[in-house]
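Participant: Sequence first, predicted model second:
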Amino acid sequence: MAGAEALRLDARRPVAERLIELAAPAAVYLGVRLVGLVMLAIMAARDGTDVLTRLSTWDGAWLRAIAEHGYDVPDDMLDLFGHHTPTTALCFFPGYPAAVAAVGTVTGGDLVIAGLVVSLVSGIAAAYALARLGELVPGGSRQAGLVLVGLFAATPMAVVLSMTYTEAMFCAFAAWALVGVLRRQWLLAGLCAAGAGLVRPTASSLVAAVALAALVAVLGGGAGWRPWAGAVLSTTGILGYLGYVALQTGSPTGWFAIQQAGWASSLDGGGATARYAVEVLFGGDKIFDVLTLVAILGTAALLVIGVKMRVPWPLLVYGALVLVTVWGTDGVMSSKLRLLVPAFTLLLPPAIALGRRSTGTAVAVVAAAAVASAWFGGYALTIWPYGI
């Protein structure tokens, strides 16, 4: 009866008010990202290039090539060491390129525009899931959810959410999977985790969190068959693709071998990150490197705060595993800031705190973060000379 009464009261509100509330997550996300794109346009113009070129560089070129040619990409597509092999492209997961290829049929074959459209739609989808997460967590609220959206769109390397990169699509799947976990909608959680598993290897962290939460639900009793189904579904995307690469390479560890040989990326227990931290602390003079180290340390602090604030444990498990993967992996150090973007659950503590403050304070903080992120994104794409 209470739910029916709430629906009747909601129906009596002015249509404009309901539409504004409905559009709020998208408006916050798009507003913050627009600030970033305007800043990038200004910095690209000073650099003598254009926004579209900057938004489709680095890994974006690989993903577009896969969207156009499948995994048989042109021979001039080279790995980190300037090599090309028949399996080089297999290190990139197929979900994003497949979506770009599909949208490309509508954009007249323009895969840059198609990639940007996929990222835009994915980012908006992620915004609605994050807004819901901010409402569902203990101490959360509508304002906390919107602040979470704003902070997510204003992380240091949030520019990748507007690029022909996989982060926006992955975060959309991951955020909705975690909404499914909190609402005990196990099929939603499993399907979204499966989708994430076709987009990025970061899905291993998400699958672990979803499967563990489902296991706890089963052990708690009375959950039925859905947690089992959700847990099994969650593994199908990432295991399916790793299995495909294993068949193509003839090795069960084929994907990991490609990553190591072509991109110098492998789990090393954090040794490379520790050496990088020492180098930056005692000899670093690059803004990018310094901010990367600050972000790495900051995420550790946010994780501790999240534990103290009793953020739901599946969200903490997911965030912690993303951090462990980023900290514990060798490879291109300048990509670590980008790899931290999916750790959005760590932004819940400041979002909850700002949700309790005045609207003006929350807006001011998000606006300041948006401007800082906008400048840094422009710096990363127009001044910083290395890949992200």
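Facilitator: Yep, that arrived. Note that the structure is predicted; figures quoted are calculated from it, not measured.

Participant: Every contact and neighbour count from this point should use C-alpha atoms.
Facilitator: Will do.

Participant: Strands of the stretch 51-200 of the chain, residue ranges please.
Facilitator: For the stretch 51-200 of the chain, no strands turn up when DSSP state E, counting those that start in this stretch is the criterion.

Participant: max-length helix in the chain?
Facilitator: For the chain, the helix with the greatest residue count under DSSP state H is helix 15-47.

Participant: Same question for it: list its buried residues.
Facilitator: 24-37, 39-41, 43-44 (16 or more other CA atoms under 10 Å).

Participant: Same check on stretch 359-375?
Facilitator: For stretch 359-375, by 16+ other CA under 10 Å, it's 362-363, 366-367, 369-375.

Participant: which one of the residues you listed sits closest to residue 220?
Facilitator: residue 362 (38.3 Å; CA to CA).

Participant: from memory that closest one sits against residue 352, does it?
Facilitator: No. Counting by CA atoms under 8 Å, residue 362 stays clear of residue 352, with 10.4 Å between them.

Participant: one more structure, for comparison:
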Amino acid sequence: MSADTHVPVRAEGPRSAVPLRQLWGTRVRGALRRAAPALGLYAALRLGGLLALALWSWHAGREPHRLLGRSWDSAWYLRLAAHGYGHVVHGADPAYVYSDAAFFPLYPALIRAVRTLTPLDYTDSALLVSWAAAGLAAWGIYAVGERLHGRRAATLLVVVWGALPHAIVQSMAYTESLLTAFAAWALYGVLTGRWIWAGSLAVLAGLSRPNGVAVAAAVVLGAAWQICQLWRHRAPDSLSLRARQDWRLWAGAALAPLGWAGYVGWVGLRRGAPLTGYFEVQRRWGSKFDFGEDAWESVRAMVLGKEHLTYAMSTAVVLLAVVLLALLALDRPPLALLAYSALLLVIAAGGSRYFGCKPRFLLPAFPLLLPVAAGMARARQRTAVAMVGALAGLSWAYGTYLLAISVSAP
């Protein structure tokens, strides 16, 4: 896919005689029908992972429901959903103060909404939101893959995403699935020239997780690239007129950063430092951008035999992500996808502490898997099936280890 590939700014065409609602419904049903095989395979992969976790947990006398719904950060989200912001935990080291302001608000708000509207408790509400988001994410990933490489590659893209080593997180009460859903459909909006759609979804992504800023950056850069294309192919006077006519391009780009910037600014205002307050909260958690210094020390500790399997897997995943980013760049994808993936990788690799969590931070970076999916689509069917089987086995085994055996946060 060439980086020169772009979707022209849409001009007004003749109005269809078919009612808009009926036309929209037909398109959605058609898109869902094409994605159905990929979604079925994704569901089978995740159910297999959940079954493996359940069998081992019951064998070890642990409760899989609790592991999925109340582990690590999940407990913070559930507390936020029930009580709102204001909870602080002081660490044994006075340098560390853990404030719930580090967690973005959309996921707890959705949990609370489901809890209010259904008989489910907070844990089950959180899992329902995560599982629904994972399904929407898989559909969005398929839509992006189909747009760029066709149906076979799109199906394999979804399958590989569902068989990643840390794919168990997609089934937990965590926010990665939610962010991936908004990101995938926002990127699809960029690819198809739906700028209001893309900008609005970027707002929601920015309210979901700190690295949701990558979605906003992708939308803004996609819009900038579109304007550059107009400059290249049209006279300046024509560009000015066309750009003013299609206000959606500008509005989508203007909307995109508002979710992330709004929450970061709100935390900053509450702490009396509008620009730096949120980053101070993160720093007190021990999380800051240190250009990979802490990551290097973690790898060094692993090589010297001081760390366990999660660090080895994290090292492998981050290094593989770097290679995949290079392969993606060589394929010359649309700029928005490349920028989104690169920024997620920089944020994950360059952040301090929580080294074992870096593969989880990279789960939303599904465009990195496009070269893998495209390569598998060109391979023989038996080869592709064998690769999927091996990935699934690794994912189920490691997901079980991560939640039921490891003492490190996923």
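Facilitator: Structure's in. What do you need? Everything numeric here is computed off the predicted structure, so don't read it as measured data.

Participant: Structural similarity score between the chains, please.
Facilitator: With the length set by TM-score structural alignment, normalised by the length of the first structure, the two chains reach a TM-score of 0.89; 367 aligned residues with a CA RMSD of 2.3 Å.

Participant: quick revisit: can you pick out the most distant pair from the buried residues of stretch 359-375 of the first structure?
Facilitator: Using CA to CA, these span at most 20.3 Å, a distance reached by 362 and 375.

Participant: residue range for stretch 325-335 of the second structure in the first structure?
Facilitator: In the comparison with the first structure, stretch 325-335 of the second structure aligns to the range 303-313 (TM-score structural alignment).

Participant: Between its first and last residues, how far does the matching stretch reach?
Facilitator: Start-to-end span of stretch 303-313 of the first structure (CA to CA, to the nearest Å) is 11 Å.

Participant: any idea what residue 346 of the first structure aligns with in the second structure?
Facilitator: Using TM-score structural alignment, residue 346 of the first structure pairs with residue 368 in the second structure.

Participant: Okay, helices next: where are they in the stretch 201-350 of the first structure?
Facilitator: Here the stretch 201-350 of the first structure has its helices, by DSSP state H, counting those that start in this stretch, at 203-220, 226-249, 254-263, 271-283, 287-308, 313-327, 336-339, 348-355.

Participant: Can you say which of those helices is nearest to residue 162 of the first structure?
Facilitator: Per CA to CA, nearest to residue 162 of the first structure of these: helix 336-339, 12.2 Å.

Participant: how close does the closest one sit to the second structure?
Facilitator: Following the fit onto the second structure, the mean deviation recorded for helix 336-339 of the first structure is 1.1 Å by mean CA distance after the TM-score superposition for the first structure.

Participant: which other helices and strands contact that helix?
Facilitator: helix 287-308 (3 or more CA pairs under 8 Å, 6 or more residues apart in numbering; DSSP states H and E).

Participant: Once aligned, what mean separation remains between the helix it packs on and the second structure?
Facilitator: Mean for helix 287-308 of the first structure is 0.9 Å (mean CA distance after the TM-score superposition for the first structure).

Participant: orientation of that helix relative to helix 313-327 in degrees?
Facilitator: Here helix 287-308 of the first structure points in a direction 150 degrees away from that of helix 313-327 (axes from the mean of the first three to the mean of the last three CA atoms, to 10 degrees).

Participant: Tell me who's in contact with the aligned residue in the first structure for residue 314 of the second structure.
Facilitator: Aligning on TM-score structural alignment places residue 314 of the second structure opposite residue 292 in the first structure. Taking CA atoms under 8 Å, 6 or more residues apart in numbering, we find residue 292 of the first structure in contact with 334, 336-337.

Participant: try it again with 6 Å
Facilitator: Each residue near residue 292 of the first structure by CA atoms under 6 Å, 6 or more residues apart in numbering is listed here: residue 337.

Participant: how near is it to residue 343 of the first structure?
Facilitator: Taking CA to CA, one finds residue 292 of the first structure at 14 Å from residue 343 of the first structure.

Participant: Please report the number of neighbouring residues for residue 11 of the first structure.
Facilitator: When counting by other CA atoms under 10 Å, one arrives at 11 neighbours for residue 11 of the first structure.
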